Structure formats: C-alpha cells, structure tokens
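Visitor: Pasting the sequence and the predicted model now:
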Amino acid sequence: MDAPYAILERLEPGIARLLARNPSPFTYFGTQTYLVGDEELVVIDPGPDMPEHVEAIVAALDGRSLAAIACTHTHRDHSPASRALKEATGAPIIGCAPLVLESIGPRADASFDKEYAPDLVLADGQAIEFDNGKRLLAVATPGHTSNHLCFAFGDALFTGDHVMGWSTTVVVPPDGEMGAYMKSLDLLRQRGDRIFYPAHGPAVTKPMQLVRGMIGHRLQRERQILRLVGERARDIPDIVANAYPGLDQRLVPAAGGSVLAHLLDLQKRGMVEAGEGETWSKAKAA
C-alpha cells in the first residue's frame, strides 16, 4: 500500500493532515501532522526533522498565516520539525513542556528531542486562540510520557500517541507511567469526544468504545502478570515470553517496558514485590 506522503488530505471542515515519510513498527505509515483552522492555522505535531516534510507543511499553508506550532510531546517523531517550521514561518512553538530522559535499557520507540524549545508551555485547560475565535484546548494526558498533551478542537480530539486505533500505546519507564496512563484513559472516557485524530494510524470514529476496550485490555494484562508472578518468581523476559507468545522480535523491548510499567504500578499499590536477580513475585498477604 502506498501511503499518501506529502499530500494534504482534508478530513472535515477546518481539519486536514499531512503524513511524514517515517514509517516504522512504532509509527505505522508515519507521523500525521494536522493543520487546524481556515484562514489562520495551527499545526499539530510537525513531526521528525525531515526537510521534505517541512516543505510540504509550508506548501500546504498556501500563503495562510500560522498562529502556532503545537506539540503533543517530545519524542523525535513528533517535535523536531518545529524548529525548521518556526524558522520558515515565524510562528511560535506552543504546547508540551520540554523533557529529556533516558529509558531503562534501549528505547523501544523514538528517543526524546533534546533540542525542543517551546516559546510557551500550555497547562491543562489552557488554549491557543486563533482564526477569529477558534480555540485549541490543551488536555493533559500523562502516561506515554509525563509531558503528553492532547488537543481538543470542538468535539474532535487530537490524541498524539496517547490513543491510537492501530496499536496499543508504548508505556516505558522511567518516564512512561502506567498509573498515570490509566487515569488519562479514564479522563478521555469521561470527556466523550466525537472523534479522535491520533498521530499515527486512522481516525478513531468510535472513540469511547475504543477507550473502554483499551482500559479493559490493560486490566486484563495486569491480571495476567499477577497470575504469572503468583505462580513463581519471574524476571521480565520470562513474563514477556509467557504473556506475549509469538510476538514480533522487534516489539519485544516495548513489551518488556510495558510489563515493567505494570509491575512498578502494582508495586506502588502493594500487589507485587521485587526480589533477587531482577525477579518479581506476588506480594505476600499481610
């Protein structure tokens, strides 16, 4: 399948997208950059530092002014192009806070953008005002990263990497945190938006159904991990081998990070305990 790279696709009034040519097991066909507005625009997730993608964004503006460059988080498939786009247009970089952390072990997905420098950081509930009264509202959704924001435009929600229709989200410690991620999922469940536009993969047209399913999937994985460590002490590779049979080897590090995130959350709740040799066991009853 040929993905429509560098072609502006209009999704609904006031919302269009461009696809960056950075496909991978973690980005699907690539990062989707959204253009929001009519005469004055906001660009959401300008994407990786690829000149051809920045040129496509500038061409898609077609002479219209750019009010802001908004980033959901600072992984390198989302924010690096913000600098070239700011230089080309003069628009400010507004959105998530800067964040650079090293993961435990090699990163399974994109590393952090160390040069991300926002002109303004948005807190939960703050908005970018543009295009004669339109508002893009920041919705804090920590979990995938601690600085992750979604952006609400009316009843449409741009979900970055927090919710994707094609795959589950990678949650890798030390910055990815399972308890925060679950709370953020529940927040989206309570919001009741009409449609989700993720940074990777197709639009989610039944978002509440998907969010409920994602919450259920994570709770099921939690029960599975508790059962495995309840049988005997296990290290993370042992848990991954039993919990993810037949997993693509390219995704094993991500699965290990997800298992660790679950274990740390369960440990915080007093349900598992760390043992010798990097093993984990079910916590003994008091």
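Guide: Cool, the structure landed.
Visitor: C-alpha from now on. contacts and neighbour counts both.
Guide: Will do.
Visitor: what are the ranges of the helices in the stretch 151-286 of the chain?
Guide: In the stretch 151-286 of the chain, the helices defined using DSSP state H, counting those that start in this stretch lie at 178-191, 207-231, 236-243, 252-268.
Visitor: Kindly report the same for the stretch 1-150 of the chain.
Guide: Counting by DSSP H, counting those that start in this stretch, the segments of the stretch 1-150 of the chain that form helices are 51-61, 81-89.
Visitor: let's bring in a second one:
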Amino acid sequence: MRLRPLGRSEGAAISAEPPGVVAARVSPLTRRAIAPNSGPFTYTGTCSYVVGAGDVAIIDPGPDDPRHVEALLASVSGERVRYVLVTHTHRDHSPAARTLKEATGATIAGCASYAPADSHPPGGLNLDAAHDRSYAPDIALNDGDALQIGGATLVALATPGHTANHLCFALAEEQSLFTGDHVMAWATTVIAPPDGSMTDYLASLERLRARRDRIYWPGHGEPVQEPQRYLRALIHHRRARETAIVQRLDAGDETIAEIVAQIYESVDKRLHPAAAMTTLAHLTDLIARGLVDCSEAPGLQARFWPRRS
C-alpha cells in the first residue's frame, strides 16, 4: 500500500513481467508471476513465487482469478506442487490457495487463519472485509518452522504489524526473504488497527535488521536488493512520520483528519482513508509509550494532544 514513495531500491533492475503469463525465473530457485489485479493498493499486482525444482512451493498464490491460477499451473507443468504458502490473509494474497490445492493436491501452509478483533477503533474502518475469512491452512506455521522442498529450505519468520498473522519466508539457499506486505520497494505499508499494530510492525522491522538476507522478494513491486539499507530508510520514514504527527499536535491539531490533511497533503486523496488508519496506528503506539493522551478510546473521531511532563 503506497502512502509515500521512498525511492527506488538500489539495484532493483529486475523488471516486472506482464501479469497473466507463465512465471519468469528470477533466480536459480525462484520464479515469479504477477496477478492481473493492479491498482492504487496493489501496484502492478500481487507477486506470486514458485520456489524449488521438481517438487515446488507456491508463495502467496494471490486472488482467485482464473487467469492467474492458469499462469501458475502452467508454470509448474510437470512438477509436483507440495505446498501453497501464504504470508497473510488479505484477499489479494490468499484466496487462490484453495483452487490450487484442488488442482494439485498441495498442502496449504503458512500464516494462521484470520482472527477478528473483538472491537474496532471508534469511528474507524472495519477492515474485516479485506481478509480472506475462508482461509484455513492445513498447517499453520510457527516462527522458525522449516519446510524442505525441491532443493530449497523455507523457514517461517513471524513479522506481525501489517496484520497480526503476517509471516515472511526465508530461502536459506539463496539468502532471500519473501516479505509479503511487510517490506515493499514501491511503497510503505499500511498499518490499520486493530489487526495492524505500529508497535509490532516496528519491532518486526528491527528483527529483520538482525538478519543478513541478500535480497527481498515482496508481495508487490520490484525486489529489494540492498535490504539493510532499505530497512534503515523504512524505519527512518516511520520515525519521521511519528515526529510530524507530534509536531501537528504541538501546533494545535487534535484530530486525525486535521493531521492527515497536513502531513499527507501531497498524497492521492483516494489513499487518505488508509493514511488515517496508519496515523491512528502511530498515535496508538505513542499513547502506549506515554507520549500522547486521548479524549477516549483511540479512534478516527477521537481528539489527541501531547502529554505534558
């Protein structure tokens, strides 16, 4: 989800193939196909990945679009699909898993099923509809669980933040990481409470900084070929947004609508509702850290002000 460009990833020279075609090989163990679901929230479309040789896994099968499913099946013709892996349950990532399982007999594995929150932010968006509530994995992977497949070792890495159930998958043999919507080179990630958490998201970014992955393959857009440098830029961007929010509160703004109108002035207004949810996530994190107060339970209609020491 794009809210503010961070600049192209250094060395991101692998071009996006047209959607709806057989997956293109992007590394010795990795092929990529892009679903035909481009838009302001999905960029050129959802990236699905085929990993391994002979016995393969498909990561993030995407929407249940017959064109995309056919492209993926054509990509694995003559091979055995052992697993369909899902990073998170947003509807642009997981629905085709069921169709691929029916077509290939694969095991659906990856993130846990979506667990709806008991409540939603007052005045906020109920984002349950964004989730694939029918997704039910045969195997819900935990942090550190590993799968061996066609000369590849895939390890689940818990990265909550964008969603509570978000996973990344590390490919040990290529020092690569399939990052879903956690890190994307084309965009920053929307964090929408209550399922999304800015506190968890920033902790997950810091967790990736402790790794030494060579390349990231995201759910949308081009690969990130200098991960450590890009992570630093992402964290800096989030802290800059946090500072800008506190500055608007210091200037007298009290509502999320006022803050978004100022700090997202140059962003496409179609994205302002998503920007409002990410602003709410920042404010919720600031409240938890004792830096901001709120007139009520944090929500889009609440009033906020800096906590005075």
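Guide: Done, it's in. If you're wondering where the values come from, they're calculated on a predicted model, not measured in any experiment.
Visitor: Could you report the separation of the alignment partner in structure 2 of S82 of structure 1 from A24 of structure 2?
Guide: Counting by TM-score structural alignment, S82 of structure 1 lines up with A97 in structure 2. The gap separating A97 of structure 2 from A24 of structure 2 is 20 Å, by C-alpha to C-alpha, to the nearest Å.
Visitor: Between those two, which is the more surrounded one?
Guide: Comparing A97 of structure 2 with A24 by neighbour count (other C-alpha atoms under 10 Å), the higher total belongs to A97, at 29 against 17.
Visitor: How about the contacts made by the spatially closest residue to M164 of structure 1 that is not a sequence neighbour?
Guide: Nearest residue to M164 of structure 1, sequence neighbours excluded (C-alpha to C-alpha, 6 or more residues apart in numbering): P198, at 5.5 Å. Listed by C-alpha atoms under 8 Å, 6 or more residues apart in numbering, the contact set of P198 of structure 1 reads Q32, F158, T159, G160, D161, H162, V163, M164, G165, V204.
Visitor: would you turn the residues you listed into a markdown table with distance to I69 of structure 1 and neighbour count?
Guide: What follows is these, written out as a markdown table (distance: C-alpha to C-alpha, whole Å; neighbours: other C-alpha atoms under 10 Å):
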| residue | distance to I69 of structure 1 | neighbour count |
| --- | --- | --- |
| Q32 | 14 | 28 |
| F158 | 14 | 25 |
| T159 | 16 | 25 |
| G160 | 14 | 27 |
| D161 | 17 | 27 |
| H162 | 19 | 26 |
| V163 | 21 | 26 |
| M164 | 21 | 23 |
| G165 | 24 | 20 |
| V204 | 23 | 20 |
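Visitor: Output the residues you listed in a markdown table; the columns should cover distance to R250 of structure 1.
Guide: Supplementary listing: those in a markdown table, determined by distance: C-alpha to C-alpha, whole Å:
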| residue | distance to R250 of structure 1 |
| --- | --- |
| Q32 | 22 |
| F158 | 27 |
| T159 | 25 |
| G160 | 22 |
| D161 | 19 |
| H162 | 21 |
| V163 | 21 |
| M164 | 19 |
| G165 | 20 |
| V204 | 26 |
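Visitor: of all those residues, which comes closest to R269 of structure 1?
Guide: Using C-alpha to C-alpha, H162 is the member of the contacts of P198 of structure 1 that lies nearest R269 of structure 1, at 23.1 Å.
Visitor: what's near enough to touch the aligned partner of the closest one in structure 2?
Guide: Under the alignment defined by TM-score structural alignment, H162 of structure 1 corresponds to H182 in structure 2. When contacts are counted by C-alpha under 8 Å, 6+ apart, H182 of structure 2 touches T159, G161, H162, H166, C168, T189, Y201, P218.
Visitor: To which residue of structure 1 is the fifth one aligned?
Guide: What that stands for is C168 of structure 2. Following TM-score structural alignment, the counterpart assigned to C168 of structure 2 within structure 1 is C150.
Visitor: close enough to count as contact, its match and T141?
Guide: Yes: at 6.5 Å, C150 of structure 1 and T141 qualify as touching, with contact defined as C-alpha atoms under 8 Å.
Visitor: Stretch 46-57 of structure 2: end-to-end distance?
Guide: Length of stretch 46-57 of structure 2, first residue to last, C-alpha to C-alpha: 16 Å.
Visitor: In structure 1, what stretch matches that stretch?
Guide: Counting by TM-score structural alignment, stretch 46-57 of structure 2 falls onto residues 31-42 of structure 1.
Visitor: Residue in structure 2 paired with N242 of structure 1?
Guide: Matched to structure 2 by TM-score structural alignment, N242 of structure 1 sits across from Q262.
Visitor: typo on my end, L264 of structure 1
Guide: Pairing criterion TM-score structural alignment: the partner of L264 of structure 1 within structure 2 is identified as T284.
Visitor: how many other residues sit next to its match?
Guide: Applying other C-alpha under 10 Å, we find 23 other residues in the vicinity of T284 of structure 2.
Visitor: Quickly note the distance from it to F304 of structure 2.
Guide: Applying C-alpha to C-alpha, one obtains 10 Å for the distance of T284 of structure 2 from F304 of structure 2.
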